[in-house]
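Asks: Coordinates only, no sequence provided:
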């Protein structure tokens, strides 16, 4: 079963019909990569079907988020951005000047977080790390 098929099934189980418009939204979400916002998904979807409303995009994204198929992020208080929830754990570096979101994984950071939590008497159940950065000019 593909990621799109799984998302279709989640929408159906939430009581939503699988319309052509929702199918287009799913295809865009799964093909675009990165962390698109609803506006970007809507812009791309409306190129394929001008009848797709921004409200349809938001409703579809809400149901997918509630079902656990996608994760919603609000990096730096900006517009909600979305990514597939079925990817391996990773953290995010957000470039404050360009808005680019860079995914990364670090075993050292993961180990340090667990160590700090344990020292304080806790076990990490879930976490999200976001680093807000500016590019440093390279020295010649």
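Replies: That came in fine, so what should we check first? Everything numeric in this text was worked out from a predicted model, so none of it was measured. Numbering: from 1, shown residues only.
Asks: C-alpha only now, for contacts and for neighbours.
Replies: Will do.
Asks: does residue 28 belong to a helix or a strand, and which?
Replies: Using DSSP states H and E, the element containing residue 28 is helix 20-32.
Asks: Going toward the C-terminus from that helix, what's the next helix or strand?
Replies: Downstream of helix 20-32, the next assigned helix or strand under DSSP H and E is helix 38-48.
Asks: Comparison target, given below:
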């Protein structure tokens, strides 16, 4: 999704939540919309500040909380890491977290998806939603 389109979707979600769109908040939303990684609140605050927005860290947290409540971003809580965020408009994917560097990589595996569905079916269930996180380190 184009950055401006995603930023507009974020703005619309905040308006639905009754939150005013200030210049600072609009700049933060553009930074979040442009993120190609999984930034945490502190990283978003730094990026917005570097982009010239005098936004407080408290505003970043309130904005992220409201966007999550509106269902337009996902809060990702990986072991031992601050919460990270990603837009909720993407296709389903899983995450691989490097335990040494903290790098988060997205991946999709049809084999894993089929196996999960088979296991759930064998136990009399169907999957409604799921999250898979693999904690990894590079082989020596």
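Replies: On my side now, so go ahead. What you see is a predicted model, and the numbers here were worked out from it, not measured in a lab.
Asks: related to what we said a few turns ago, where does the helix holding residue 28 of the first structure end up in the second structure?
Replies: Counting by TM-score structural alignment, helix 20-32 of the first structure pairs with residues 23-35 of the second structure.
Asks: Correct me if wrong: residue 33 of the second structure contacts residue 7.
Replies: Yes: using Cα atoms under 8 Å, residue 33 of the second structure is in contact with residue 7, at 5.4 Å.
Asks: mind listing what the residue nearest to the spatial centre of the first structure touches?
Replies: Residue closest to the mean C-alpha point of the first structure, counted by Cα atoms, centre = their mean, is residue 83 at 2.1 Å. Counting by Cα atoms under 8 Å, 6 or more residues apart in numbering, residue 83 of the first structure touches 29, 33-36, 70-72.
Asks: who wins for most neighbours among those residues?
Replies: Highest neighbour count within the contacts of residue 83 of the first structure: residue 29, with 25 neighbours (other Cα atoms under 10 Å).
Asks: give me every residue that touches that residue.
Replies: Per Cα under 8 Å, 6+ apart, neighbours of residue 29 of the first structure: 36, 41, 83.
Asks: what about 10 Å?
Replies: Shown in contact with residue 29 of the first structure (Cα atoms under 10 Å, 6 or more residues apart in numbering): 4, 23, 35-38, 40-41, 44-45, 61, 70, 82-84.
Asks: Return the member of the residues you listed nearest to residue 122 of the first structure.
Replies: Closest approach between the contacts of residue 29 of the first structure and residue 122 of the first structure, by Cα to Cα: residue 70, at 27.3 Å.
Asks: Work out for me the element residue 92 of the first structure sits within.
Replies: strand 91-95.
Asks: Can you find the partner of residue 131 of the first structure in the second structure?
Replies: By TM-score structural alignment, residue 131 of the first structure lines up with residue 134 in the second structure.
Asks: which ones are touching its match?
Replies: For residue 134 of the second structure, the contacting residues are 78, 94-99, 104-105, by Cα under 10 Å, 6+ apart.
Asks: which of those residues sit farthest apart?
Replies: 94 and 99 (15.9 Å).
Asks: Count the residues that sit near residue 40 of the second structure.
Replies: Number of residues near residue 40 of the second structure (other Cα under 10 Å) recorded here: 19.
Asks: Please name the nearest non-neighbouring residue to it.
Replies: Nearest residue to residue 40 of the second structure, sequence neighbours excluded (Cα to Cα, 6 or more residues apart in numbering): residue 84, at 4.2 Å.
Asks: Pretty sure residue 76 is one of the things the one you found touches, is it not?
Replies: Yes: the pair residue 84 of the second structure and residue 76 passes the contact test of Cα atoms under 10 Å, sitting 5.0 Å apart.
Asks: just the helices in the first structure please.
Replies: 3-13, 20-32, 38-48, 54-67, 107-119 (DSSP state H).
Asks: can you tell me which of those helices comes nearest to residue 136 of the first structure?
Replies: helix 107-119 (21.4 Å).
Asks: what does that closest one correspond to over in the second structure?
Replies: Counting by TM-score structural alignment, helix 107-119 of the first structure corresponds to residues 110-122.
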